[in-house]
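>>> sequence and computational prediction follow.
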Amino acid sequence: MKRRNILTAAAALATGATTIAVLGKKKTEITSPAQTPLGAPYISKNLRKLRLVTSWPKDFPGLGMMPNRVAQYVHTMTNGRIDIKVFSAGELVGAAEVFDTVSTGAADMYHSAEYYWQGKAKGFSFFTAVPLGLTATEMVGWIEFGGGQQLWDSLSAKFNIKAIQAGNSGHQMGGWFKKEIRSLEDFKGLKMRMPGIGGEVIRRMGGAAVKLSGGEIYQALQSGAIDATEWVGPWNDYAFGFYREAPYYYGPGFHEPGAALSLGINLDIWNSFSASDKAIFESACHKASNIAVGEYTHENAKALITLREEHNIHARVFPKEVWDKFGTISNEVVSEIGQSDKETRKIFESYIKARNGYRSWTEISEGQYITARKASLAT
């Protein structure tokens, strides 16, 4: 395609006009469904340009790297035939707007966390993380072999989206606290930044769950607006400097045992892919997810050592009575959500069946091994 024609096509896209794209020898009419400045994807005979919007700040450690890797892998596996431009939160749309932007076709795909969309359908929560839910490896088991992907497809299709797991931040920490947690009484009146289902658990324990974006947390700790916060884990938490205001670091967290991240693709775009291109996207997402688990394991360990040795944080484990209460209330809240509607009930029942089944293996294998290894290396 000549440069003049490319510029003409780009100008038409910018005004939401109808353009003609060439796929092989077949001409396909593409119309911008939302008539927005984002327009429709650019397609030439040998090149397809797609736009990926994310919920993460530019170059954000871990989370922000996952969509970049997906784009890189797809580009490599297609020899550059599919080129994905990644837009960080705020560059085209806000972090919370990526779902609707892709659903309407104003952008082609997003990278985010599905539990952000629980206001649209309660069932979305189960495809990221719920309290006392699946670990990162168990999540893969459910999605790939336990019927999770089929349920996810059914739910997402109602919003014109095809979603694929494309990352996991692993087990998250319980949070940073200004004061030590010795008993359940310490949660009475505690103002803690914790969104979503975990926040509801904190409320039922007598605390106040405060919703804050990542950029607002440190100032809230510093001013006393909150007494504690959860974020992700040592790697991301260290970068935010929470240890300066809240030196007690509790783990593990009850609320997100293996937070999955997703690539959501506009369903019309997905259906336009060949079978081989669909397989390429799935492979790229799976590789990005696997790399993310390894990266978080590596970087969290490094950051925790730094926090302990250079900043003298107080690493703690919640008392047993606190964990028992986490468990009781978490099961209540998750069960209530699971009964929200017919479709959510199907997702909930499948998820709980997987959790109960995987426990028989996880607890006697990895769980017992970690306990035994800790005891052996301590002698």
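Noted; the coordinates are in hand.
>>> use CA for all of it now, contacts and neighbours both
Noted.
>>> now the helices for this protein?
Taking DSSP state H as the test, the helices found in the chain are 3-14, 65-77, 98-103, 136-145, 148-157, 196-204, 214-223, 234-240, 267-272, 275-311, 320-338, 342-362, 368-378.
>>> mind listing what's buried in stretch 291-306?
291-293, 295-297, 299-300, 303-304, 306 (16 or more other CA atoms under 10 Å).
>>> okay if I get the residues you listed as a markdown table plus distance to Gly224?
What follows is the buried residues of stretch 291-306, written out as a markdown table (distance: CA to CA, whole Å):
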| residue | distance to Gly224 |
| --- | --- |
| Ile291 | 38 |
| Ala292 | 34 |
| Val293 | 34 |
| Glu295 | 33 |
| Tyr296 | 30 |
| Thr297 | 32 |
| Glu299 | 30 |
| Asn300 | 27 |
| Ala303 | 25 |
| Leu304 | 25 |
| Thr306 | 26 |
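>>> could you say which of the helices of the chain is packed most deeply?
Ranked by mean neighbour count under mean count of other CA atoms under 10 Å, these are led by helix 98-103, which reaches a mean of 24.
>>> just checking, what packs against that one?
Packing contacts for helix 98-103, counted by 3 or more CA pairs under 8 Å, 6 or more residues apart in numbering; DSSP states H and E, involve strand 109-112, strand 260-266.
>>> most tightly packed of these?
strand 109-112 (a mean of 30).
>>> just how off-centre is that strand within its chain?
Distance of strand 109-112 from the chain centroid (CA atoms, centre = their mean, to the nearest Å) equals 9 Å.
>>> try it against this one:
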Amino acid sequence: MDRRSFIRKGALGGAAAAAASVASPALAEDLPEVTWRLTSSFPKSLDTIYGAAETMAKYVSDMTGGKFKIQVFAGGEIVPGLQAMDAVSNGTVEACHTASYYYWGKDPTFAFGTAVPFGLNMRLQNAWFYYGGGNDLLNEFYGTYNITAFPCGNTGAQMGGWFRKEINTVQDLNGVKMRIGGFGGAVLQKLGGVPQQIAGGDIYPALEKGTIDATEWVGPYDDEKLGFYKVAPYYYYPGWWEGGACLHAMFNNDAYNKLPEAYKVALTAACQAANLDMMASYDWKNPAALKSLMANGAQLRPFTPEVLQACFNAAQEVYAEITAANPAFKKIYDSQWAFRKDAYLWMQLSEYNYDTFMMIQQRSGTL
């Protein structure tokens, strides 16, 4: 069996099983026909990140016998990509698929829904969301914007972005105009950088025209599609601001609260299935895309230890400033940081040592 098909079917099977105890007995003839509109923050050309919303919508339809349909629209078809959450909050649409940290300007607390600098990787994000109370804490906050949200996709640790010039020292960041979302931009600013927030479909023209000097996006598969290597050849890693960047499906509370319980369960299970599916898809696609990028001239560069340490220290300054002034941010920060300390103690024993050994085998050509 094709492994991608197996993952998709496995995810759907798990989601269906999770929903079965509530959804299946309730799917009687008198349950309503419901049609929602969902606006994405992403263009259709970014098939993996955009596709998570379509995957979620398909699972919901399948689990409700086609009675609950979610129509997915690309960024810009209803509202611009960076206004997706606002459209849900005010009831223009019932749902959106977006990166929570796009709304950092409204409140820095939004950043925790996606990723924060030197935060959790993908696996630890999910552990905190599903078992550490993260979803509940975030929905308490999202509720102040008339929204309920669930994780619905993760890219894993992202790349550090594309630069026109090499970044060898902290001083090299001074004056660099970089497209970087949310919290990462505030840290970059501490080091003299100039953060820019630009929707995905608008990044390449800005980079090509010199409006910006650098950009981060996701990783090899999406970055190759967007063609950044053609105008900014230096490809840095890691994306310290996005160790496990999560996307969310957000729902208008007025619409969500009217749903039958079976439909709410279907939404919850479908989002969790799509969350798994996106990460599996990127892990399958990124290796080949990275090889292709390098063959086309992309030059891989690690951020130096000096640069990483300076960014880490600057992040601590930003955290201290925000927690002192924002109780909602501090409440979530305290929860996630308490878990982060112990979680990385565990990760360095298991995954780190196993993966390090296997990477040595890869470099030595024995795999």
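Done, it's in. Fair warning: this is a prediction, and the values are worked out from it, not measured in the lab.
>>> quick one: TM-score?
The TM-score (TM-score structural alignment, normalised by the length of the second structure) is 0.86; 336 aligned residues with a CA RMSD of 1.9 Å.
>>> need the helices of the first structure in a markdown table (columns: distance to Tyr110 of the first structure).
A markdown table is the format used below for these (distance: least, CA to CA, whole Å):
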| stretch | distance to Tyr110 of the first structure |
| --- | --- |
| helix 3-14 | 20 |
| helix 65-77 | 8 |
| helix 98-103 | 6 |
| helix 136-145 | 19 |
| helix 148-157 | 13 |
| helix 196-204 | 20 |
| helix 214-223 | 19 |
| helix 234-240 | 21 |
| helix 267-272 | 12 |
| helix 275-311 | 12 |
| helix 320-338 | 25 |
| helix 342-362 | 22 |
| helix 368-378 | 36 |
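>>> among the ones you listed, which comes closest to Met173 of the first structure?
Closest to Met173 of the first structure of the helices of the first structure, according to CA to CA: helix 234-240, at 7.8 Å.
>>> what's the mean distance for that closest one versus the second structure?
Aligned to the second structure and superposed, helix 234-240 of the first structure gives a mean residue distance of 0.9 Å (mean CA distance after the TM-score superposition for the first structure).
>>> read off where that helix ends up in the second structure.
Counting by TM-score structural alignment, helix 234-240 of the first structure falls onto residues 220-226 of the second structure.
>>> what residues does the matching stretch touch?
For stretch 220-226 of the second structure, the external contacting residues (CA atoms under 8 Å, 6 or more residues apart in numbering) are 45-46, 159, 204, 217, 282, 285-287, 289-290, 293.
>>> now with 6 Å?
With CA atoms under 6 Å, 6 or more residues apart in numbering as the test, stretch 220-226 of the second structure has contacts from 286, 289-290.
>>> sorry, back to before: quick one: the helices and strands packed on helix 98-103 of the first structure as TSV, columns for distance to Thr78 of the first structure too.
Below are these laid out as TSV (distance: least, CA to CA, whole Å):
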stretch	distance to Thr78 of the first structure
strand 109-112	18
strand 260-266	18
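>>> nearest to Ser360 of the first structure, out of those?
Nearest of these to Ser360 of the first structure, taken as CA to CA: strand 260-266 at 22.1 Å.
>>> the closest one versus helix 275-311: what angle between them?
Angle of strand 260-266 of the first structure versus helix 275-311, following axes from the mean of the first three to the mean of the last three CA atoms, to 10 degrees, is 150 degrees.
>>> Ile332 of the second structure maps to what in the first structure?
Match for Ile332 of the second structure (TM-score structural alignment): Ile347.
>>> now the alignment partner in the second structure of Arg373 of the first structure: how far from Lys291 of the second structure?
Using TM-score structural alignment as the criterion, Arg373 of the first structure maps onto Met358 of the second structure. According to CA to CA, to the nearest Å, Met358 of the second structure and Lys291 of the second structure sit 19 Å apart.
>>> then Gln336 of the second structure?
Look at Gln336 of the second structure and Lys291 of the second structure: by CA to CA, they are 35 Å apart.
>>> now Pro220 of the second structure
Counting by CA to CA - Pro220 of the second structure and Lys291 of the second structure are separated by 9 Å.
>>> then Pro233 of the second structure?
From Pro233 of the second structure across to Lys291 of the second structure, the span is 14 Å (CA to CA).
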